[in-house]
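Trainee: Have a look; sequence and predicted model below, questions after that.
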Amino acid sequence: MSGTPPAPAAGVRKGAQKGVGEVLGEGAHEGVHEGAAGRAFGPRLITPLMLGSLLNPINSTMISTALVAIGHSFHAGAADTAWLVSSLYLASAIAQPTMGRLADRLGPRRVFLTGLLVVGAAGAVGTLAPSLGWLICSRVLLGIGTSAAYPAAMALLRAHSQRLGVPTPRPVLGLLSLAGLSSAAVGPVLGGVLAATLGWRAVFAVNIPLALLGFLLAALWLPRTGPAPSPATASGPAKTDAQAQAGAGHGRKPPESLDPFGILLFGALLTTLMLFLMRLGHPSWYLLAVAALLAAGLAGWELRRRAPFIDLRMLARNKPLSLTYLRHGLTYLVIYCVMYGYAQWLEEAHGFSSSTAGLLMLPMSVAAMATSLLGARTKGIRAPLTMAAVLLGVGSVMLLGAGHTSPALLLAAGGALFGLPQGLASTGNQAAVYAQAPPGETGSAAGLQRTAQYLGAITAASLIGLFYGQRATDAGLHDMALTAAVLSVAVLLLTLLDRSLRSRRG
């Protein structure tokens, strides 16, 4: 599930120096009257931003209960339809940080609107697709288009805040997070209902009215914002410390800051790895050699850049942050294996309809929403992350005992067991990124966290293809559950052995 990372607080440098509880506890009232903040960030501003921000998570999960119907339509197995999952995450992993940089340079409103147009076009391509290949193209376009909304929304809120001299209220940021969680929760159910009633093409067609509505509301209500002025070159009296911090990271960047060649190398590396992972049953080992060459080229290029697309030096120095990315990616590898693999098993091995499978998956998403709200109120990090790892292991053991004769109530409870750690891990790792990110780089750090999550999703899609082959079976589910149990132990060890989490009130 595509969880939405919280935006950086206005005082990024100050927040990075505080404990996690202090960072999360700061309210929108800091230095400003709450009533003024509420008026400045009203429904007309937040409604289109929420609508745009829900498109990526809802498209991430909505496809899960339509994969079987798509496979039957094009005579494709699970290994082939897995491309529909991994292609969107591959595109998103590259596009999220790229769109954030474009929003800073070209203006967030412009990038937000352009992204919605791409989403609408992607919906049309998927609705009319004559083959699985065209559907994959539609998913790539959806990954690119939906990736524009969240970073552009954050940049727009920051620009709006600076212009009015009113900090963005924390409840506003919470609404954006809730939009992502709730849309991810209803995604499997909505996809199942659409596939069962109107056909699987409706899963793609629904993006057209959503994108058009979002575009109309954004064009009418969002303030016109150009590229943010550079703090270093801004004229006028010297900024206060708070103003300088609020503007950090949102100034006009030099052309080299986008690093297009670094983005190209990164995309080529991820694509090569995905091509290898998608055929684990018959691996093409030469692709690993190509990936190694691309990784070496990317490292050499980024290390010579003053403003690299991926700051490898920072990641090498900041080992706690790097461990958080690894822990987050492995956690979501398990979660996405269950989210997609379990839904397919419910339909193909157990014989449930796509709509019933979506309903059985609903407890997983509802549990994730509930524990994410609970996790957001928790000051510590280590305790909720430890509990998340334990719950992942418990859920994996439960799936080892599941079969095609298991009662529906037990199957729904099994899904909920994986939703509980999802919410705890999402908020816990986000808080860790907040605390571990270098001063002034919280936004970039949050973007890389999403990339780690998408890499987990891509790997999960390949493992599902390996375990299931052409059809989901009990044996394939048990192989997936055993792998999830091993990965859960790894996540637990990464949590317990991370000393930096012990000093974060956890």
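Mentor: Good, I have the coordinates. Computed from a predicted model, the values in this text were never measured in an experiment. Residues are numbered from 1 along each chain as shown.
Trainee: For the rest of this, base every contact and every neighbour count on C-alpha atoms.
Mentor: Fine.
Trainee: Now for T371: which residues touch it?
Mentor: Contacts for T371 were tallied using Cα atoms under 8 Å, 6 or more residues apart in numbering; they are 420-424.
Trainee: hold the first one in mind and look at this next one:
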Amino acid sequence: MNTRNRWLMISVGLGMLLNPLNSSMVSVAIPRLQNAFQLDFTVVSWIIFSFYIASAISNPVVGKASDLFGRKKIFLIGLVVAFVSSLLAPLSPNFGWLIVFRIVQSIGTSMMISVGMAIIRIHITEKQATALSVLTIFQSGAAAIGPFIGGILIHWWDWPAIFFVNIPFVVVSFLFCWKTIPKDEKPSSFVRGMSFRKWLDLIDASGILLFTVGLIALLVGLLSVKSSGHVSFMNVIVGLIGLIALGAFVRHELQAKSPFIPLRTFAKYPALTWVNVQFMVVNILFYALFFGIPSYLQTVRHVSEFHTGILMLSLGLCSLIASPLAGRWIDKSGPRSVLLVSAILMTLGSVWIVTLNQTSPVISVCLALAAFGISNGLNSVGMQAALFKSSPKEIIGVASGLFSTSRNLGAILSSLLISIVMGGSFSFRGFRELGIILTIIALSLVLMSWKRRESGELQEQTNSRSQGLDK
């Protein structure tokens, strides 16, 4: 790989790490934000919801926009958006404005995630697999050390520091990308003559609107029931609006020519459907622990942000160590055994959470974090391998988009689960209840992985027999 390609890879990687870094640093900031804005846990959870909802919506839209208007242009715009949001978020006069800037930040960083991989695939032709693996390390490394960095920054400078820390990364990435990313080709006459209405049809604006309204209304309805302590008529109405909008979204997507989420693909490829369902369940488990443990340590056990970040480092380090080992394992025996072991580790980690009591050593949470960290490393490679194995080559782009959506939905559902269980404040009793629920979900994941393993082995035996008969 020549020097120019190395600098291109570093430049793009610095921009792409901002999304996982910002989604992970906030896990340590939630208790401090509760105190700063005098809000309960349910309301502060929207700092998580807003980021993943915006990311789920913007990823496919930005992907289409980059194909039409140029990848370098979209990447640089994403850096500018991330810079502005990181600069203004700490100046928010109230929590509502902080959510607005958090959404803007998610859109900006998602623009780089969506376009970065495409830039590398197009402009680096030699040792392309190595280049893509390096970008994966940028992202997984940022997610792994995010809570540690967030803990240090909040401990010494308070919560605004987790936004200001983005600025040097953005500036350096922008300067490098301006020089290293080749110029975009001029848009075709079709793009130049495209009307605004055609552009809205292309990105499926109606589908995006229905999905956004439905998801937010349903979340508001469910969360308000828990935080208010009773079911009011307004809670029911808001929840029903959400369900109706999501139902209309499903109907619209099945009929749309260019759907926001191509639901017909799920019906056509059942194996792909199961991979996405399993990936969503995996992320419900992972993010429930990822966001739950820091609040438990700080709110219930009164551990400082600094020490919380250090303890959370065990999760990230185990994940980074397990990922390359998973790759070798999958090359030898395929993804099924890896995913089964991962599900078992998540079950053991969830059971360990249930066994903790209020006098247990704080460091004992590292066992649960290590189990989930190893399983995350196995899943990050295993689920990707399962995706490629179950996806026909002609729809691999669509399959990758659906895969990313499944991750975001899993993160959203995990935050919803924590908020419903905890209500207004984080407690030891709620944390134990969360552990019980996670154990049940993890056991269902073990069963799902085992059945898929058995069905896969039967399919392989059938294929080998048919091949023998042919001979």
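Mentor: Yep, it's here. Just so it is clear, the model here is predicted, and its values are computed rather than measured.
Trainee: hang on, the earlier thing: and which of the contacts of T371 of the first structure is nearest to R110 of the first structure?
Mentor: Using Cα to Cα, G423 is the member of the contacts of T371 of the first structure that sits closest to R110 of the first structure, with 32.3 Å.
Trainee: Show me what that closest one lines up with in the second structure.
Mentor: Under the alignment (TM-score structural alignment), G423 of the first structure maps onto G377 of the second structure.
Trainee: doesn't L315 make contact with its match?
Mentor: No - using Cα atoms under 8 Å, G377 of the second structure is not in contact with L315; the gap is 9.7 Å.
Trainee: can you pull out the strands in the stretch 301-450 of the second structure?
Mentor: Secondary structure of the stretch 301-450 of the second structure (DSSP state E, counting those that start in this stretch): no strands located.
Trainee: whereabouts in the first structure does stretch 86-99 of the second structure align?
Mentor: Using TM-score structural alignment, stretch 86-99 of the second structure corresponds to residues 123-136 of the first structure.
Trainee: And the matching stretch, what's buried?
Mentor: For stretch 123-136 of the first structure, a neighbour-count test (16 or more other Cα atoms under 10 Å) marks 123-127, 129, 132, 135-136 as buried.
Trainee: what do you get for stretch 316-328 of the second structure?
Mentor: Of the residues in stretch 316-328 of the second structure, 316-320, 322-323, 326-327 count as buried by neighbour count, 16+ other Cα under 10 Å.
Trainee: Share the number of residues neighbouring N357 of the second structure, please.
Mentor: 11 (other Cα atoms under 10 Å).
Trainee: So what does E433 of the second structure match up with in the first structure?
Mentor: E433 of the second structure maps onto D479 in the first structure, with residues paired by TM-score structural alignment.
Trainee: before we move on, what about V171 of the second structure?
Mentor: Using TM-score structural alignment, V171 of the second structure sits opposite L212 in the first structure.
Trainee: quick one, what contacts the closest residue to its match other than its chain neighbours?
Mentor: Distances taken as Cα to Cα, 6 or more residues apart in numbering place G120 nearest to L212 of the first structure, at 6.9 Å, with adjacent residues excluded. With contact set as Cα under 8 Å, 6+ apart, G120 of the first structure has these partners: 207-212.
Trainee: ok, which stretches of the stretch 151-300 of the first structure are helices?
Mentor: Assigned by DSSP state H, counting those that start in this stretch, the stretch 151-300 of the first structure shows helices spanning 170-197, 201-205, 207-221, 241-247, 260-277, 286-304.
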